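Colleague: got a predicted model here, sequence first, then my questions.
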Amino acid sequence: MTTVRMSGRYVLVDEIGRGAYGVVWRAWDGRDHVWRAAKVLREADAVFLLRFLREQAVRIRHPHVVTPVGWAGDDEGVLLTMPLVAGGSLLQLLDERGTLPAPWAARVALQLADALSAVHAEGVTHRDVKPGNVLLRPTGAGEPHAYLGDFGIARREEDPRLTEGSLVLGTRRYLAPEAWEAGSTAPPIDVFAAGVLLAQLRLGLAADAPALRAAPPEPLLAIAAAMTHEDPAARPTPAQVRAAIDATGLAHAPLDGSVVVPDRLPPLPAGWTAEGPGTDETGRWQRAAEAASALRIQASAPTAPPARASRRGLLLPAALVTVGAALCAAAVALLLPR
């Protein structure tokens, strides 16, 4: 498989997803020596670029928020990197299972409420809370660990709008009435969307706010109904949602092990391992590149002032040539099969 190097630091190894404005790659960070998820924007439209840069500007440090690591750009495009989360999304899990047990759903809803509390405390509204934007750590049949991600249309209180004309950003099923009708971007719209998501955890992806009126009486659905109240002033805050979920005791009830979150990433292409470049051709070229970089650094190092000529001084250039040849030979040797 052909890899793409960007900005001299990242190697785009394989495509793992596609978003509204870019392709998501599994990327090797050659500086920090870790795997990242990398969104690559190849769209020239200025609005897409502004949304892309807005996402990288959201740097919320929280255990349930996927925050960007950094960004870079070159002739290949603009790249945004973030931690690599391998368990897929809630959307994938709901597609497979239909619904989720109450103790499992309560844990995820509580984590999402914590994430929204952190996001809103920074003056940010996410604006696109939905199952596809909630990522999962691959914990198997153990305790779930969810992350709120994709801040591409998030908005700070002081930000200018990036909509065009009457266009409303977001996903219709999760849009609060005030967002759909008046374009509101206030934090209660996130609570509404999270309420729809909570209903879907228990009722399936077809559920929406009206469906809660005919839903069976259970604690989590009662909380979801409050979160999707038509009046934004009547909705609970994320902190109040957390307290309500906690009061049910469901987030602390035993899990039955029926929900399994696997590692959904495909196997790494030949030449790559969990630790990065392998020992075949890809690895040899990587090590050779590192050796060549070391040679360039040495070559660019400041030199001492000229000294008085001596027999020893006349021998130095020959010695440097010998050392340089040895270093080049070592770099070439890295390219040879082992």
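Modeller: Now that the structure is in, tell me what you want to look at. The structure displayed is predicted, hence computed values, not measured ones. Numbers count the residues shown, from 1 in each chain.
Colleague: from now on I want contacts and neighbour counts done on CA atoms only, so please keep to that.
Modeller: Fine.
Colleague: tell me where this structure has strands.
Modeller: 4-6, 10-18, 23-29, 34-41, 70-74, 77-83, 124-125, 134-136, 146-148, 155-156, 272-273, 276-277 (DSSP state E).
Colleague: what are the buried residues along the fourth one?
Modeller: Right, the one you point to is strand 34-41. 35, 36, 37, 38, 39, 40, 41 (16 or more other Cα atoms under 10 Å).
Colleague: for the strands of the chain, which one sits closest to residue 244?
Modeller: Of all the strands of the chain, it is strand 146-148 that lies closest to residue 244, at 18.8 Å by Cα to Cα.
Colleague: quick check, nearest of the buried residues of strand 34-41 to residue 136?
Modeller: residue 37 (13.8 Å).
Colleague: list the contacts for the closest one?
Modeller: Each residue near residue 37 by Cα atoms under 8 Å, 6 or more residues apart in numbering is listed here: 24, 25, 26, 27, 81, 82, 83, 84, 85.
Colleague: got it, and residue 66?
Modeller: 82, 83, 147, 148, 149, 150.
Colleague: go again with 7 Å.
Modeller: 83, 147, 148, 149 (Cα atoms under 7 Å, 6 or more residues apart in numbering).
Colleague: let me have the strands of the chain in a markdown table, adding distance to residue 292 as columns.
Modeller: Listed next are these as a markdown table, based on distance: least, Cα to Cα, whole Å:
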| stretch | distance to residue 292 |
| --- | --- |
| strand 4-6 | 16 |
| strand 10-18 | 17 |
| strand 23-29 | 18 |
| strand 34-41 | 21 |
| strand 70-74 | 22 |
| strand 77-83 | 25 |
| strand 124-125 | 45 |
| strand 134-136 | 39 |
| strand 146-148 | 40 |
| strand 155-156 | 44 |
| strand 272-273 | 21 |
| strand 276-277 | 16 |
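Colleague: included below, for side-by-side comparison, is a second structure:
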Amino acid sequence: MQTLFLSREHIQTLHTADVLNAALAARVAQLETRQLEVEQLNVELRHQIADRSGHLVAAIRTMIDPGAKTPALAPGQIVQERYELQREIGSGGMGTVYEVVRLADRRHLALKVAHGFDAIALARLAREAQIASQLAHPNMVAILDVDISDQGFLYIVMELVVGKTLHEMRDRFGDPAWALPVLAEIADGLAALHRSGIVHRDLKPANVMLAEGANGERVAKIMDFGISRISQDETGSSGSMPSLDRTAPTLRENPRGPKSSPRSSSNTLTQAGSLCGTPQYMAPELMHVDRVLPSADVFSLGVLAYELLTKDAPWPEPASVVLDEGRILAPAISLAIHLPALDPAVATLFDRCLLLAPGDRPTAQDVALQLAKVKQTDA
């Protein structure tokens, strides 16, 4: 009887375990379903932001009041019944960034507005939202909302990134142990951007933020997509972002003054024959070639890497300017000469980024993979 009693007890225990396992499995399935729903909502939200931004880009071309000014924003002001303004974070040539609190969940975010109602500045802001809203990557600043306020100013809402730009951390330049992990993250973010069919076109220290991560670590984040473009492959076909309006106007600024004459009468915000980007970091081919390829960003990454690793620019004058003026550009001094202790594979990798022929440069993915291998070897 004792054996029978224990057997029944054992069976009851197994039955209870089966019931608990079934309940646990059902709960896990429920959570997985909810997680999938959240992911689908996030994807749908990004598409909605991109679509709305695309319409804004096209509409802003017709704005004819360049003299108007954006209303002053003050702490405590509520924007569209959604965001409470806290403070001004910073201001640049094209816009101002504020810290805000989202009223729905009290999350601190960044709100960016353009200076005045200049069509170029507004279109750049809308373009930035259109581009960045399609991207979800830890090494890129996330765009969460875009709209026009009741006061008539366009704004985009981004994750609030606490940290400093690389431009503000030049005192760390020349330290490979610090620079290489940063460059690896930049390359990883750039590769994700290129996989989405986008070329940044203005990668430079001021457009990379070193943010404070959740555990106190530093995370590199690429930002400012205001002059980004859909990439084209060697056959001229465009990149692989189906929801982005490829006919929407993009931006090019012309610093050469009134003597510069466009090669095209295309009514877009990226007029042929004008200059876009920062000459010191710009790939030489962007001075004359309208077709935009990811290899242009890789050149910028090479210049950035050279500066982070050596404190110096690869050339005394920007390569784009020297070649545009018809002068001969000598090859940059190899990183292996500047830094004999640097891994030869890394030195060669970044030397190749600076090659003048776009097709001879590695891809951003190549750079990311090579730096990941070096990190694993060092570990």
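Modeller: Perfect, I can see it now. Just so you know, these numbers come straight off a predicted model, no measurement behind them.
Colleague: winner for burial among the strands of structure 1?
Modeller: Mean neighbour count (mean count of other Cα atoms under 10 Å) peaks for strand 146-148 among those, with a mean of 26.
Colleague: looking at the buried residues of strand 34-41 of structure 1, spot the one nearest residue 326 of structure 1.
Modeller: Distances from residue 326 of structure 1 to these, taken by Cα to Cα, are shortest for residue 35, at 32.6 Å.
Colleague: would you convert the buried residues of strand 34-41 of structure 1 into JSON lines that also reports distance to residue 189 of structure 1?
Modeller: Below are the buried residues of strand 34-41 of structure 1 laid out as JSON lines (distance: Cα to Cα, whole Å):
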{"residue": "35", "distance to residue 189 of structure 1": "34"}
{"residue": "36", "distance to residue 189 of structure 1": "30"}
{"residue": "37", "distance to residue 189 of structure 1": "28"}
{"residue": "38", "distance to residue 189 of structure 1": "28"}
{"residue": "39", "distance to residue 189 of structure 1": "26"}
{"residue": "40", "distance to residue 189 of structure 1": "28"}
{"residue": "41", "distance to residue 189 of structure 1": "27"}
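Colleague: quick one: which of those is nearest to residue 198 of structure 1?
Modeller: residue 37 (26.7 Å).
Colleague: trace that closest one over to structure 2, please.
Modeller: Correspondence of residue 37 of structure 1 to structure 2, assessed by TM-score structural alignment: residue 110.
Colleague: and that match, how far from residue 306 of structure 2?
Modeller: Distance check for residue 110 of structure 2 against residue 306 of structure 2: by Cα to Cα, to the nearest Å, it reads 31 Å.
Colleague: with residue 121 of structure 2 instead?
Modeller: 31 Å.
Colleague: more neighbours, the two?
Modeller: Using other Cα atoms under 10 Å as the criterion, residue 121 of structure 2 and residue 306 rank with residue 306 on top: 28 against 21.
Colleague: was I right about that one contacting residue 314?
Modeller: Yes. Using Cα atoms under 7 Å, residue 306 of structure 2 is in contact with residue 314, at 6.3 Å.
Colleague: the aligned residue in structure 1 for residue 212 of structure 2 - nearest residue in space that isn't next to it in sequence?
Modeller: Under the alignment (TM-score structural alignment), residue 212 of structure 2 pairs with residue 138 of structure 1. Excluding its sequence neighbours, the residue lying closest to residue 138 of structure 1 (Cα to Cα, 6 or more residues apart in numbering) is residue 87, at 4.2 Å.
Colleague: map the one you found across to structure 2 for me.
Modeller: Using TM-score structural alignment, residue 87 of structure 1 sits opposite residue 163 in structure 2.
Colleague: what about its match, how many residues nearby?
Modeller: Residue 163 of structure 2 is flanked by 15 other residues according to other Cα under 10 Å.
Colleague: residues in structure 1 aligned with stretch 184-196 of structure 2?
Modeller: Stretch 184-196 of structure 2 maps onto residues 110-122 of structure 1, going by TM-score structural alignment.
Colleague: in the matching stretch, what counts as buried?
Modeller: Result for stretch 110-122 of structure 1 [16+ other Cα under 10 Å]: buried residues 110, 111, 112, 113, 114, 115, 116, 117, 118, 119, 120.
Colleague: same check on stretch 320-329 of structure 1?
Modeller: So, applying 16+ other Cα under 10 Å, buried residues of stretch 320-329 of structure 1: 327, 328.
Colleague: would you check the span in structure 2 matched by that stretch?
Modeller: Per TM-score structural alignment, stretch 320-329 of structure 1 has no counterpart in structure 2.
Colleague: distance from that stretch to the middle of the chain?
Modeller: With Cα atoms, centre = their mean, to the nearest Å as the basis, stretch 320-329 of structure 1 stands 44 Å off its chain's centre.
Colleague: show me what residue 67 of structure 1 aligns to in structure 2.
Modeller: Residue pairing (TM-score structural alignment): residue 67 of structure 1 is matched to residue 142 of structure 2.
Colleague: surely that match is in contact with residue 159?
Modeller: Yes. In terms of Cα under 7 Å, residue 142 of structure 2 counts as a neighbour of residue 159; the distance is 5.6 Å.
Colleague: distance of the aligned partner of residue 366 of structure 2 in structure 1 relative to residue 217 of structure 1?
Modeller: Using TM-score structural alignment, the partner of residue 366 of structure 2 in structure 1 is residue 240. Separation of residue 240 of structure 1 from residue 217 of structure 1 (Cα to Cα): 20 Å.
Colleague: quick one, which of these two is more surrounded?
Modeller: residue 240 (14 against 10).
Colleague: ok, the contacts of residue 37 of structure 1 vs residue 282 of structure 1, which is closest?
Modeller: Residue 282 of structure 1 has its nearest neighbour among those in residue 27, at 14.2 Å by Cα to Cα.
Colleague: what's the counterpart of the closest one in structure 2?
Modeller: Using TM-score structural alignment, residue 27 of structure 1 sits opposite residue 100 in structure 2.
Colleague: contacts for the match of stretch 184-196 of structure 2, please.
Modeller: Counting by Cα under 7 Å, 6+ apart, 60, 62, 64-65, 125, 146, 148, 187, 238-239, 241-242, 245 sit against stretch 110-122 of structure 1.
Colleague: who are the packing partners of the longest helix seen in structure 1?
Modeller: Of all the elements of type helix in structure 1, the one with the most residues (DSSP state H) is helix 311-335. In terms of contacts (3 or more Cα pairs under 7 Å, 6 or more residues apart in numbering; DSSP states H and E), helix 311-335 of structure 1 is packed against helix 281-299.
Colleague: tilt between the helix it packs on and helix 311-335?
Modeller: 160 degrees (axes from the mean of the first three to the mean of the last three Cα atoms, to 10 degrees).
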